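**Q** Sequence first, predicted model second:
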Amino acid sequence: MDTARRFSWSDARLRSTIWQVLVVGLVLAGIFWFVANALHNLESRRIASGFGFLASEAGLPIGEHLISYTPADTYSRALAVGIINTLRVALTGIVLASVLGTLIGIARLSRNWLLSRLSGIYVEVVRDLPLLLQLLLVYAVLQGLPGPRQALSPLPGTYLTNRGLYFPTLEVSQPVLLVFATFAIGVLASFAYTRWSTARRVVNGKRLPFWPVVLPLVVGLPLATSFIAGAEWVWNVPSIQGFNFRGGANLSPEYFALLFGLVVYTSAFIAEIVRSGILAVSKGQWESAAALGLSKGQTLRLIVVPQGLRVIIPPVTSQYLNLVKNSSLAVAIGFQDIVSITNTVINQTGQAVEGIAIIMAVYLTISLSISMIMNWYNKRIALTER
């Protein structure tokens, strides 16, 4: 009797289990049919399948690469260059868009009429124009810049031409690396001291000195290391030689246009998210902070923004993912990212299925990694009920 009731269709748990098994079975059957059908069509058309082509010589020229690469390298090396170029744009864009979007979002709430209106116009105009159109516009403007001999110089030692942005670089030696390492140690020590002093203040209510401790760690220690180690701070400044600049570093017009367009476009959405997150904090928090004698800057930094982050983080994560996916528009302005390089590989080898699978795997891995990091941070700052 109990057994019949346990396996009765009226049992909600049994129905749920059966439906889940059926759905999973249908999904697996669909995947199996798709793979089998694709392999059959490839075989009937005598198109080679598999990833063996990755070990073949690419013969593909790539203008920008952070790792060593020549056309004599393999397709796998070429795709690695494309992945690095995509990460280079995506990660740099996320940092710059976060900073710019936060500043514009705060500016929109400013009591300065001109600043708030200009910020509002920026957000509305940028969000209402397609990103592809903005990329093409920026790239066209860069192409219209003068040549190297008539280059624009917005900052000393910095030149903007139709061949890209040229800027000075620091010649790194062992003493200079030691100074940078000392600076990093000082920053970490200052952060640890700040957390410790805050915990002590909560316990006994006494404020410990901040700048007398932090300045020697962040400034004094690196300066002393530089003096003792004899670090020489030599800048490699670009200079015109022949028909182009030599020395320093440069950003190509394609990379600069893509990065600029992604940062400007994404920052407009982040600005609205930051503004809404700040407005989500109740007015009583501002009033309580004012009663405690905190300035508006301290109130924003210590009270409002930490609480607003709980509202800001989830939608900002979506914007980060959008920025990564929008970087695939690089193919429209000639920047060789993973999509552009894979398209060329597909045209050369005919391995369309494998090429598309590689692109999907790369973007899926990057997006899941960003989501995992942001979800971890969101849980870390979430309020815990007692």
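**A** Alright, I've got the coordinates. Quick caveat: nothing in here was measured; it's all calculated off a predicted structure.

**Q** only C-alpha atoms for contact and neighbour calcs from this point on.
**A** OK.

**Q** How many residues are close by residue 274?
**A** Per other CA atoms under 10 Å, the neighbour tally for residue 274 reads 27.

**Q** for the one 3 residues further on, same thing?
**A** The burial count assigned to residue 277 is 21, neighbours taken as other CA under 10 Å.

**Q** hey, where'd the helices end up in this protein?
**A** Assigned by DSSP state H, the chain shows helices spanning 2-6, 12-44, 75-108, 113-128, 131-143, 174-204, 211-215, 221-229, 253-279, 283-291, 296-299, 305-326, 338-349, 352-381.

**Q** Please identify the deepest-packed of those.
**A** Ranked by mean neighbour count under mean count of other CA atoms under 10 Å, those are led by helix 253-279, which reaches a mean of 23.

**Q** which other helices and strands contact that one?
**A** helix 75-108, helix 113-128, helix 131-143, strand 164-167, helix 305-326 (3 or more CA pairs under 8 Å, 6 or more residues apart in numbering; DSSP states H and E).

**Q** just to revisit the earlier point, can you list the helices of the chain in CSV and add distance to residue 68?
**A** Shown next, in CSV, are the helices of the chain (distance: least, CA to CA, whole Å):
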stretch, distance to residue 68
helix 2-6, 66
helix 12-44, 34
helix 75-108, 9
helix 113-128, 37
helix 131-143, 27
helix 174-204, 23
helix 211-215, 41
helix 221-229, 32
helix 253-279, 18
helix 283-291, 54
helix 296-299, 47
helix 305-326, 24
helix 338-349, 16
helix 352-381, 21
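
**Q** Select, out of those helices, the one closest to residue 239.
**A** Comparing those against residue 239 with CA to CA, the closest turns out to be helix 253-279 (18.4 Å).

**Q** gap between the closest one and the chain center?
**A** What separates the centre of helix 253-279 from the centre of its chain is 11 Å, taken as CA atoms, centre = their mean, to the nearest Å.

**Q** now the angle between helix 75-108 and that helix, please.
**A** Angle, helix 253-279 to helix 75-108, by axes from the mean of the first three to the mean of the last three CA atoms, to 10 degrees: 40 degrees.

**Q** Check it against this one:
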Amino acid sequence: MRLSWADERFRAIIWQVLIVGVVVGIVWWLVRNTQHNLEVRRIATGFGFLNREAGLPIGEHLIEYTPASTYARALLVGVLNTLKVAVIGIVLATILGTLIGIARLSKNWLLSRIAGAYIEAVRDVPLLLQLLFWYTIMQMLPAPRQSLNPVTGVFLSNRGLRLPWIQWQDAHSFALLGFVIGVIGAILYVRSARAKRMQDGQPRKVWPAVLGLVVVLPLVIWAGLGAPWQGDIPALRGFNFQGGFSVSPEYFALLAGLVTYTAAFIAEIVRAGIQAVPAGQWEAAEALGLSRSRVMRLIVLPQALRVIVPPMTSQYLNLAKNSSLAVAIGYQDIVSIANTTLNQTGQAIEGIAIIMAVYLCISLSISLFMNWYNARIALVER
């Protein structure tokens, strides 16, 4: 490399140094300006407020929490509430969107038109209005004494949804851990059996081992640790239900709005991915006598995933970030709790920084996982 402007590499280094210098200068100016304004207004900074008592009531929490807990624990509850919406919403939206996308391509005229009408109607209405719509519906439901009871043990009222549950104990946690380990072991065993079959051509029965790992192992742990088998069935006591598993109206409305809205976009992604598979794949599979459902499940969808996964990542990120609209219907996620925290403490910069950091971590986690999965299913040239 020559130290001359005519050298392309020398020019590239100079431009990169200048750009980095400009960025660093802007960041330094913003930090200094913020510090000066805070000093002039005598506003204290720092995260010391996280150890103070919150005094903030939170209706839904996955971990133990009381108003006497610290702000740090209150914010942790908000993070878990956000993750509860994002993770379950992504799973349900993927299932619903895939089904609607397949229905959009159905040869059944009525089914295809219904799917198309759903996609167009839902995508054209702002998400905030849809959340308010679902929340209004939940508030218009009858009181607990006149609640809807479509299935035994399931009650739907303006207090939310009540479902049968189990009296969770440590034995259930160990059984669940055994199930997860069994699923991982079953996947590894199936892959090993498939690899050996590719080597010697000998088929191997995998279902006995899979059944033992996925079903028998958790049941043995369950029975061995003496986990109770009886369920916790909700029942009306006074003016509300007792027992069972409760889903609040705010959470139900938020989840329903996010799932139905995101599923409409996922349906179009799935439809485009399926149509990207060459028609010859369909014809070859049908020539082998495979049914249309098996062709879709075994041949078309695995190839369509290479087209579906990249844009699907964007929809997962949108769903996670759109969950911040929960504050509009009173669901206490990280945005709602952080807003209340900064109003009580006056630590606006720290509160906003916490919200940004949480959503940044969630988005990066989703992106890393989807990029890893996309690399796993990508075609590898030989």
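**A** Perfect, thanks for sending it. None of the values given here were measured: they were computed from a predicted structure.

**Q** quick one on the thing from earlier: to residue 204 of the first structure, which of the helices and strands packed on helix 253-279 of the first structure lies closest?
**A** Once those are compared by CA to CA, helix 305-326 is nearest, at 23.4 Å.

**Q** so the closest one matches what in the second structure?
**A** Matched against the second structure by TM-score structural alignment, helix 305-326 of the first structure falls on residues 301-322.

**Q** Which among the helices of the first structure is found nearest to residue 56 of the first structure?
**A** Using CA to CA, the nearest of the helices of the first structure to residue 56 of the first structure is helix 75-108, at 6.1 Å.

**Q** how close does the closest one sit to the second structure?
**A** Here the mean offset of helix 75-108 of the first structure against the second structure after fitting is 0.9 Å, by mean CA distance after the TM-score superposition for the first structure.

**Q** which secondary structure elements does that helix contact?
**A** Using 3+ CA pairs under 8 Å, 6+ apart, helix 75-108 of the first structure sits against helix 113-128, helix 253-279, helix 305-326, helix 338-349.

**Q** If we use 10 Å, what do you get?
**A** Judged by 3 or more CA pairs under 10 Å, 6 or more residues apart in numbering; DSSP states H and E, helix 75-108 of the first structure is in contact with helix 113-128, helix 253-279, helix 305-326, helix 338-349, helix 352-381.

**Q** Residue 105 of the first structure: which of those helices is closest?
**A** Between residue 105 of the first structure and those, the tightest spacing by CA to CA is seen for helix 253-279, at 3.9 Å.

**Q** Double-check residue 54 of the second structure against residue 68; I have them as touching.
**A** Yes - if you go by CA atoms under 10 Å, residue 54 of the second structure and residue 68 touch, sitting 6.3 Å apart.

**Q** which residues do those two both contact?
**A** Common neighbours of residue 54 of the second structure and residue 68, using CA atoms under 10 Å, 6 or more residues apart in numbering, are residue 74.

**Q** ok so, going back, average offset of the match of helix 305-326 of the first structure relative to the first structure?
**A** Superposed on the first structure, stretch 301-322 of the second structure shows a mean distance of 0.6 Å to its aligned residues (mean CA distance after the TM-score superposition for the first structure).

**Q** for stretch 130-139 of the second structure, same thing?
**A** By mean CA distance after the TM-score superposition for the first structure, the fitted stretch 130-139 of the second structure averages 0.3 Å away from its aligned residues in the first structure.

**Q** okay, that stretch sits on what stretch of the first structure?
**A** Residue span in the first structure matched to stretch 130-139 of the second structure, by TM-score structural alignment: 134-143.

**Q** Give me the distance from the matching stretch to the chain's centre.
**A** Its chain's average C-alpha position is 21 Å from that of stretch 134-143 of the first structure, according to CA atoms, centre = their mean.

**Q** For stretch 104-111 of the first structure, grab the matching residue range in the second structure.
**A** Counting by TM-score structural alignment, stretch 104-111 of the first structure pairs with residues 100-107 of the second structure.

**Q** what residues does the matching stretch touch?
**A** So stretch 100-107 of the second structure is in contact with 94, 97-98, 109-119, 263-275, 296, going by CA under 10 Å, 6+ apart.

**Q** Would you convert the helices and strands packed on helix 75-108 of the first structure into a markdown table that also reports distance to residue 67 of the first structure?
**A** Compiled in a markdown table, these are given as follows (distance: least, CA to CA, whole Å):
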| stretch | distance to residue 67 of the first structure |
| --- | --- |
| helix 113-128 | 34 |
| helix 253-279 | 16 |
| helix 305-326 | 21 |
| helix 338-349 | 14 |
| helix 352-381 | 18 |
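
**Q** Ok, which of these comes nearest residue 231 of the first structure?
**A** Taking CA to CA, helix 253-279 is the member of those nearest to residue 231 of the first structure, at 32.2 Å.

**Q** now that closest one against helix 305-326, angle please.
**A** Using the same axes, to 10 degrees: helix 253-279 of the first structure against helix 305-326 is 150 degrees.

**Q** And residue 83 of the first structure, what's its match in the second structure?
**A** Mapped onto the second structure by TM-score structural alignment, residue 83 of the first structure lines up with residue 79.

**Q** what about that match, distance to residue 288 of the second structure?
**A** According to CA to CA, to the nearest Å, residue 79 of the second structure stands 51 Å off from residue 288 of the second structure.

**Q** do the same with residue 208 of the second structure
**A** To residue 288 of the second structure, residue 208 of the second structure is 29 Å away according to CA to CA.

**Q** for residue 323 of the second structure, same thing?
**A** Going from residue 323 of the second structure to residue 288 of the second structure by CA to CA gives 46 Å.

**Q** Also residue 316 of the second structure?
**A** 37 Å.

**Q** and residue 293 of the first structure, how many neighbours?
**A** When neighbours are counted by other CA under 10 Å, residue 293 of the first structure registers 11.

**Q** Fine, thanks again, bye for now.
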